[in-house]
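[1] Give the three-dimensional model of this entry:
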Amino acid sequence: MDVRGTPAYRAGDAEEGGAEAGDRAVGPDGDLPAGHRCWCAGHRRSPLVLSSAHSGTLLPARFLATVRVEAAQLHALSDGPVDRLLGFAREDGITLVTGVYGRAVIDLNRRASELFPALLQSPEKRGLDVSPKVRAGLGLIPTRVGGVDIYARRLSDAEVAWRRDHIHAPFHAALEECAAANVATHGQSLLLDCHSMPSAVAGPPHRRIDAVLGDLHGRSAAPGLTARAAAVLRDLGLRVALNDPYAGGHITERHGRPAIGRSALQIELRRDLFMDERTHRLTAGADALSRALRSLVLQLEKVLLEGCAGRGVQAPFETGEPLPVVDAA
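    Presented below is the predicted three-dimensional model:
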């Protein structure tokens, strides 16, 4: 198996637009980095938190030793460089939490119990949630990519525990801590969980959806926040859908508790707006989409700071003619 001759492989390391300088050197597995990065602004605290769970690319050696496919094939499971669309966060004083490891290693947007029994050496010891996503090979530990089985053997309890304890649990703990701090400071918090979707699922080319907002059908975010987000994106020229085909995953489910001031909203961005879907390299459209996201974030921040998130700001979804798509040039 070709893993570039290194103790761990990071998709994009040898390509333009790959990992940042200083972020590539990975020692023995005992020296592996934490499972997430968290950038917090020291000069101010925004009531918003941004997350990009599926932009990580690191595939550690202990993981690569268990798989039967080439490391580069696993690249297809990721969201691509969504985190780089959020580069404005630090400058604007907004906390950004991003995944470090590839989604193939562990999916941060799945419950810890969503595991495929046949992958485990001792499944009888676990209370597993064999959800439709798990059966499709997209559980906590993905088992298939491109119609091919990923693993050459079953995983031990220790192997699964390392991924959950070192990567999954700390990521969610960071989001919990950020939300608690925001509520303590502002009385409320909003997590904007950012993902990308294949262009093929966004509809026919002449009417493709550019962004899907997911609030678990009204359960994970205050109604005013979802409505305002849709209105802002439409004003920026994006076609927007709500909860279809993506209503939100474990991140919005776990961290979206609007009754106690903690909202979570998922956004799925159409990949061909900002990246080459084959290579995952950013395209010229990335700058325009990043600016649109910054406008969205600042508008949502304004809503939160004004304390009007629960006033039910109304913005009809999918009514009338859609606005033109943001120019990707």
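[2] hey, let's count contacts and neighbours off CA atoms from now on
    Noted.
[3] Next, count neighbours for I260.
    11 (other CA atoms under 10 Å).
[4] For it, give its distance to A200.
    37 Å (CA to CA, to the nearest Å).
[5] From the structure, what's the count of residues near the closest residue to K133 other than its chain neighbours?
    Counting by CA to CA, 6 or more residues apart in numbering, K133 lies nearest to G139, which is 5.7 Å off, once chain neighbours are set aside. G139 has 27 neighbouring residues, counting by other CA under 10 Å.
[6] Can I take it that G139 is in a strand?
    No. Under DSSP: H, G, I helix; E, B strand; the rest coil, G139 sits outside any strand and is assigned coil.
[7] The helix or strand V97 falls within packs against which elements?
    Per DSSP states H and E, V97 falls inside strand 95-99. When contacts are defined as 3 or more CA pairs under 8 Å, 6 or more residues apart in numbering; DSSP states H and E, strand 95-99 sits against strand 36-39, strand 48-52, helix 88-91, helix 169-186.
[8] cutoff 6 Å now
    The contact analysis (3 or more CA pairs under 6 Å, 6 or more residues apart in numbering; DSSP states H and E) places strand 95-99 against strand 36-39, strand 48-52.
[9] Here is a second sequence; please produce its structure as well for comparison:
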Amino acid sequence: MSPAPTPFQLLPGAAGSPVVLHVPHSSRTIPDHVLHGIVLDGEALEAELDHITDSHTAELAAGASAVCAVTPWRFVNGLSRLVVDPERFPDDREEMRAVGMGAVYTRTTHGAPLRPSGDAQESLLDRYFHPYAGALTAAVDERLAATGRAVVIDVHSYPSTALPYELHGAGPRPPVCLGTDGFHTPPGLLARAEAAFAGFGGTGLDSPFAGTYVPLKHYGTDRRVSALMIEVRRDLYMTEPGGPAGPGLGALASALARLVDSLADL
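    Purely as a prediction, here's the structure:
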């Protein structure tokens, strides 16, 4: 029997760094017991993973961390978002539930059935979603205790052509989309991100994906926690939909490192 996959990892950075690079959607790993509840298999499952996975974003965060002057912390999901999506609200606040893609997906990127809805969703939330949220909250609390602030940078990617599940897919699809929050994304953080990624043909705001991750403990109440989502369009660095990375990955890692290093005095 193969060992159980690691649900998530907190990879240590410098003691004085306030930055947490959060990589929630880079893995394709699905535990066996979760696979039994998914109706796709074989080529159909691999095709869905190609579309839904933010491929190579863990390598992007690792490459950036390796060249930063002050190493950031990294919180990396070790499981596919087809297990649970840690960035969704687990309740009726989540608009993506309308297309079967709340915290536990019941539909694919193209609207086909993924798993039956029912009681299994609660067990997945208890086993995977809530421990993940608790560990990431603790990581942010540790940065607050150590440095007096925390900066959560979400590291994502998105396809060059909109997929059917996208609720806001008709809007602009810039090379780099910056997802913001009105409370947790200060102007200085946004400006430094725009500068760091200026060389890739332009950045855009909150289209096709908006918002950013902040632990619920701090959301809307604690300005010491700032946050920004980086959504890189996949044709910049890889063969779509799920192919290998290209030379653009290194350039993007350098840009992400520039952003991290620029946050020392934010």
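[10] buried stuff in the longest helix belonging to the first structure?
    Counting residues, the longest helix found in the first structure (DSSP state H) is helix 285-306. For helix 285-306 of the first structure, a neighbour-count test (16 or more other CA atoms under 10 Å) marks 285-290, 292-297, 299-301, 303-305 as buried.
[11] contact partners of stretch 225-237 of the second structure?
    149-160, 175-180, 184-185, 212, 245-246, 248-249 (CA atoms under 6 Å, 6 or more residues apart in numbering).
[12] Just the residues you listed: which are in strands?
    Judged by DSSP state E, these include 150-158, 176-179 as members of strands.
[13] out of these, what pair is the most spread apart?
    For those, the maximum inter-member distance is 25.5 Å, found between A150 and Y158 (CA to CA).
[14] re earlier: mean shift between the very next helix or strand once past the strand holding V97 of the first structure and the second structure?
    The first helix or strand that comes after strand 95-99 of the first structure along the chain, using DSSP H and E, is helix 132-135. Once superposed with the second structure, the aligned residues differ from helix 132-135 of the first structure by a mean of 1.6 Å; criterion: mean CA distance after the TM-score superposition for the first structure.
[15] Show me how far stretch 51-61 of the first structure is from its chain's centre.
    With CA atoms, centre = their mean, to the nearest Å as the basis, stretch 51-61 of the first structure stands 10 Å off its chain's centre.
[16] what do you get for stretch 72-81 of the second structure?
    Distance of stretch 72-81 of the second structure from the chain centroid (CA atoms, centre = their mean) equals 8 Å.
[17] Trace R149 of the second structure over to the first structure, please.
    Mapped onto the first structure by TM-score structural alignment, R149 of the second structure lines up with Q188.
[18] List of residues touching stretch 38-58 of the second structure?
    With CA under 6 Å, 6+ apart as the test, stretch 38-58 of the second structure has contacts from H25, S26, L114, R115, H156, S157, P241, G242.
[19] got TSV for the residues you listed, with secondary structure too?
    Below are these laid out as TSV (three-state DSSP):
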residue	secondary structure
H25	coil
S26	coil
L114	coil
R115	coil
H156	strand
S157	strand
P241	coil
G242	coil
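[20] mind putting these in TSV, neighbour count included?
    Output for the contacts of stretch 38-58 of the second structure, formatted as TSV (neighbours: other CA atoms under 10 Å):
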residue	neighbour count
H25	27
S26	24
L114	21
R115	22
H156	26
S157	26
P241	21
G242	20
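[21] Looking at these, which is nearest L125 of the second structure?
    Using CA to CA, the contacts of stretch 38-58 of the second structure come closest to L125 of the second structure at R115, 14.6 Å.
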